[in-house]
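[1] what follows is a predicted structure for the sequence shown.
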Amino acid sequence: MLFPHPAAGPLRQVARRLAAALLVLALTVAVVYAGRDGYHDNAGGKLSFLDAVYYSTVTLSTTGYGDIVPYSNAERLVNTLLVTPLRVIFLIILIGTTLEVLAERTREQYRIKRWRSSLHDHVVIVGFGTKGRSAAQTLIGHGMARERIVVVDPDPAVVRAAADEGFVAVDGDATRNDVLLRAEVGRARQIVIAAQRDDTAVLVTLTARQLNSTAGIVASVREAENVPLLRQSGANAVITSSGAAGRMLGMSMLSPSAGKVMDDLLTYGSGLDLVERAVGPSEVGRTPRELGDLVVAVKREERLLDHDDRELGALRDGDRLIAIHRAT
């Protein structure tokens, strides 16, 4: 499971600490090599540059074999005032890296626990390809917060991309119970299934419906012959991607203007939008034709009535309108 990433990733933070440690080591080598005449080597001879590197390494790591030691008062003073503080800084960098890794793991576990305890009535999107991404963008365009959307995809690269976009993302096969449980599908309000294969969509629908008997499930399939199977598996609505695309192509050939209008309706945020909204207090008792929006249908309780249905009559409190209006 991945949450939205911070600005600097863990590898970048470790690289920064490693660069700082190497800088401290280089500074220590320079100090020791500059005062090499004040050091005594048990092997005899003056300190070479390699000896300075060796002494700096064992000194900063607090190993201290004792084969190279400062014997002049000046170099002992330099060790006290410069090398010792550098050793402390070096240890802080190493210990700080370890503590940061442990703290990050603890923080991540706490974040997941807090997220699980507070998450409910969210939306789970299975498959973050073109269809899943478009569904997420539409939900966000209608006011849903990104943290209320959980993405499930088997591709680790896609999961990382979803986390980079601000979504909570789960890596795994959504046909497995444990993967959907990590996405808290049991407490989800809606589930969008945008799998790449129809058979995968069927299995995911069956698994999701088993874990959540009340959530609304919207599934996408390529072939129309699989629609009844998806409905039997528990999907509330099934969108046929290939059939819809074919109808759009045919409509655009017969009437380019009609095809353009339909494409406008399907593109959220520009031109015309198809929305569902509640009937306002001032609209109760009026007919759909008397409203400012172009009403296509009215949802009354569990029934969906066309705008010209004789049973519809005047609008009632609690009705919901499916209407076309111009995007702002």
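    Everything's here; your move.

[2] for the rest of this, base every contact and every neighbour count on C-alpha atoms.
    OK.

[3] gap between stretch 209-219 and the chain center?
    Centroid separation for stretch 209-219 versus its chain: 22 Å, with C-alpha atoms, centre = their mean, to the nearest Å.

[4] in it, what counts as buried?
    Residues of stretch 209-219 classed as buried: 209, 211, 212, 215, 216, 217, 218, 219 (neighbour count, 16 or more other C-alpha atoms under 10 Å).

[5] and the contacts of that stretch?
    With C-alpha atoms under 8 Å, 6 or more residues apart in numbering as the test, stretch 209-219 has contacts from 177, 185-194, 201, 205, 230, 233-239.

[6] which ones among those lie within strands?
    Using DSSP state E, the members of these that fall in strands are 190, 191, 192, 193, 237, 238, 239.

[7] just to revisit the earlier point, nearest to residue 277, of the buried residues of stretch 209-219?
    Comparing the buried residues of stretch 209-219 against residue 277 with C-alpha to C-alpha places residue 216 closest, at 17.6 Å.

[8] comparison target below:
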Amino acid sequence: MVRTAQADPAVVLPVRSSGPPLHQVGWRILLALAVLVATTLIVWLDADGYHDNANGRVSLLDAAYYATVTLSTTGYGDIIPVSPGARLVNILVITPLRVLFLIILVGTTLEVLAERTRQQWRIRRWRSAVQQHAVIVGYGTKGRSAVQTLLGHGLAKESIVVVDVQRRAVEQARQDGMVGVVGDATRTATLLLAELPTAAQVVVAPERDDTAVLVTLTVRQLNPLATVVAAVREDENAPLLRQSGADVVVTSSSSAGRLLGMSMLSPDAGAVMEALLTQGRGLDVVERPVAPAEVGGSPRDCADLVVAVVRGGRILDHYDPAAAELRSGDRVISIRRVAPRT
């Protein structure tokens, strides 16, 4: 695959409630223009109290010129207040407006610098605290659905990092309250910004299967211990992803096709499968450790419906004789009912 030139990866932290930067800058510009217009009107309404060294008269344009050079503290001296009233207005009104105008301009510059410093501090703080988090590569339909499921099972937004090559996707993740990294996930530098070496789970869900293979290889190089779940479109690419280091490979096209076929043959069975696959839709599939009171008993005695037992890295179906008695250290995969949301 030919690589194209990519912009340097960058970390994007969750949005705060101060409003978009362009709105803030636009509001400051409007306020500065309002001060300029007010000063112009004040001078023009008292034009007889001012003297222009060029022709002696002060027009509206001259008043705007005087207001501009006065507020910006340039002060060429070609237009000056000569009457006592005009000089008093300069002292009591125009001088405070000049101070306000400078505060707006200087305050905008200082706020930009302060925001950059604050962002750098927040990034350093986030880097020092994040670990055992989940990295989602690709924030398309599959990536967003994976995030919704993780959030539904109690994972905090602060423990999710989204990586996507498209800035708009990362901006959406930022609006959703998660940290994002803009960059090519096949590159080591991008995944290092996502603190992937300390991640516990990685979801690989890009748009292309070849990209998924390259991302999985890079992920395994940086973190051999993380659980890697990858999505591909075609069944023929699933073995290649497993060889690249993915623990679980989900084929989106064939899975959707099987669900369609099941729904055609049995709409009720299809509806149940859809409920199982959709977070918060009546039934959920969960994995949990065996409770002490359940050790030595049968999976059928559990309060929830156990469909499989995980023991020593092996998945035992509910009908496997080895899973007839639960042991300490086992984990069960069960179906539980989700309480309706109020």
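    Done, it's in. In this text the structure is predicted, and so the values were computed from the model without any measurement.

[9] ok so, going back, and the contacts of stretch 209-219 of the first structure, which are buried?
    Buried by 16+ other C-alpha under 10 Å: 185-194, 201, 205, 230, 233-235, 238-239, out of the contacts of stretch 209-219 of the first structure.

[10] would you mind finding the match for residue 259 of the second structure in the first structure?
    Alignment note (TM-score structural alignment): residue 259 of the second structure maps to residue 248 of the first structure.

[11] report how many residues lie close to its match.
    When neighbours are counted by other C-alpha atoms under 10 Å, residue 248 of the first structure registers 18.

[12] so the biggest helix by length in the first structure corresponds to what in the second structure?
    Across the first structure, the longest stretch assigned as helix under DSSP state H is helix 84-118. Under TM-score structural alignment, helix 84-118 of the first structure corresponds to residues 95-129 of the second structure.

[13] before we move on, back to that, for residue 86 of the first structure, state which of the buried residues of stretch 209-219 of the first structure is nearest.
    Nearest to residue 86 of the first structure, judged by C-alpha to C-alpha, of these is residue 211 at 57.8 Å.

[14] counterpart of that closest one over in the second structure?
    Counting by TM-score structural alignment, residue 211 of the first structure corresponds to residue 222 in the second structure.

[15] for residue 205 of the first structure, give its distance to residue 149 of the first structure.
    18 Å (C-alpha to C-alpha, to the nearest Å).

[16] contact partners for the closest residue to residue 285 of the second structure other than its chain neighbours?
    Leaving aside its chain neighbours, residue 285 of the second structure sits nearest to residue 335 (4.7 Å; criterion: C-alpha to C-alpha, 6 or more residues apart in numbering). Neighbour list for residue 335 of the second structure: 283, 284, 285, 286, 304, 305, 306, 307 [criterion: C-alpha under 8 Å, 6+ apart].

[17] ditto for residue 109 of the first structure
    Applying C-alpha under 8 Å, 6+ apart to residue 109 of the first structure gives no contacts.

[18] excluding chain neighbours, what is closest to residue 55 of the first structure?
    In this structure, residue 55 of the first structure finds its nearest non-sequential neighbour in residue 68, 6.7 Å apart by C-alpha to C-alpha, 6+ apart.

[19] also residue 58 of the first structure?
    Per C-alpha to C-alpha, 6+ apart, closest to residue 58 of the first structure is residue 64, 5.4 Å.

[20] would you mind finding the match for that neighbour in the second structure?
    When the second structure is aligned by TM-score structural alignment, residue 64 of the first structure is paired with residue 75.

[21] doesn't that match lie inside a strand?
    No: counting by DSSP: H, G, I helix; E, B strand; the rest coil, residue 75 of the second structure is not part of a strand but coil.

[22] ok, it to residue 257 of the second structure distance?
    In terms of C-alpha to C-alpha, residue 75 of the second structure sits 76 Å off from residue 257 of the second structure.

[23] just residue 296 of the second structure next, same as before
    Taking C-alpha to C-alpha, one finds residue 296 of the second structure at 40 Å from residue 257 of the second structure.

[24] now residue 53 of the second structure
    85 Å.

[25] kindly report the same for residue 79 of the second structure.
    For residue 79 of the second structure, the distance to residue 257 of the second structure - C-alpha to C-alpha - is 80 Å.

[26] same deal with residue 327 of the second structure?
    Distance, residue 327 of the second structure to residue 257 of the second structure, by C-alpha to C-alpha: 37 Å.

[27] of those two, who's got more company?
    Legend: neighbour count by other C-alpha under 10 Å for residue 327 of the second structure and residue 257, higher for residue 327 (18 against 11).

[28] now the more buried one, nearest residue through space, not along the chain?
    residue 295 (5.2 Å).

[29] got a list of what the one you found touches?
    325, 326, 327, 328.

[30] ok, now residue 243 of the first structure?
    222, 223, 224.

[31] most neighbours among those residues, please name it.
    Among the contacts of residue 243 of the first structure, the one with the most neighbours (other C-alpha under 10 Å) is residue 222, at 18 neighbours.

[32] map it onto the second structure.
    Using TM-score structural alignment, the partner of residue 222 of the first structure in the second structure is residue 233.

[33] those helices in the stretch 101-250 of the first structure, which residues are they?
    In the stretch 101-250 of the first structure, the segments counted as helices under DSSP state H, counting those that start in this stretch are 130-141, 156-164, 177-182, 198-211, 227-233, 241-254.

[34] distance from the fifth one to the second structure after superposition?
    Put plainly, it is helix 227-233 of the first structure. Comparison of helix 227-233 of the first structure with the second structure after fitting gives an average deviation of 0.7 Å (mean C-alpha distance after the TM-score superposition for the first structure).

[35] contacts for that helix?
    In contact with helix 227-233 of the first structure (C-alpha under 8 Å, 6+ apart) are residues 201, 202, 205, 206, 209, 219, 221, 237, 238, 239, 240.

[36] count the residues that sit near residue 183 of the first structure.
    By the criterion of other C-alpha under 10 Å, residue 183 of the first structure has 27 neighbours.

[37] how far away is the residue nearest to residue 250 of the second structure when sequence neighbours are not counted from residue 142 of the second structure?
    Using C-alpha to C-alpha, 6+ apart and skipping the chain neighbours, the partner closest in space to residue 250 of the second structure is residue 231 (4.8 Å). With distances taken as C-alpha to C-alpha, residue 231 of the second structure is found 8 Å from residue 142 of the second structure.

[38] ok, the two, which is more surrounded?
    More neighbours surround residue 231 than the other of residue 231 of the second structure and residue 142, with 26 against 19 (other C-alpha under 10 Å).

[39] was I right to think that one contacts residue 255?
    No: in this structure, residue 231 of the second structure is not within contact of residue 255 by C-alpha atoms under 8 Å, at 10.7 Å.
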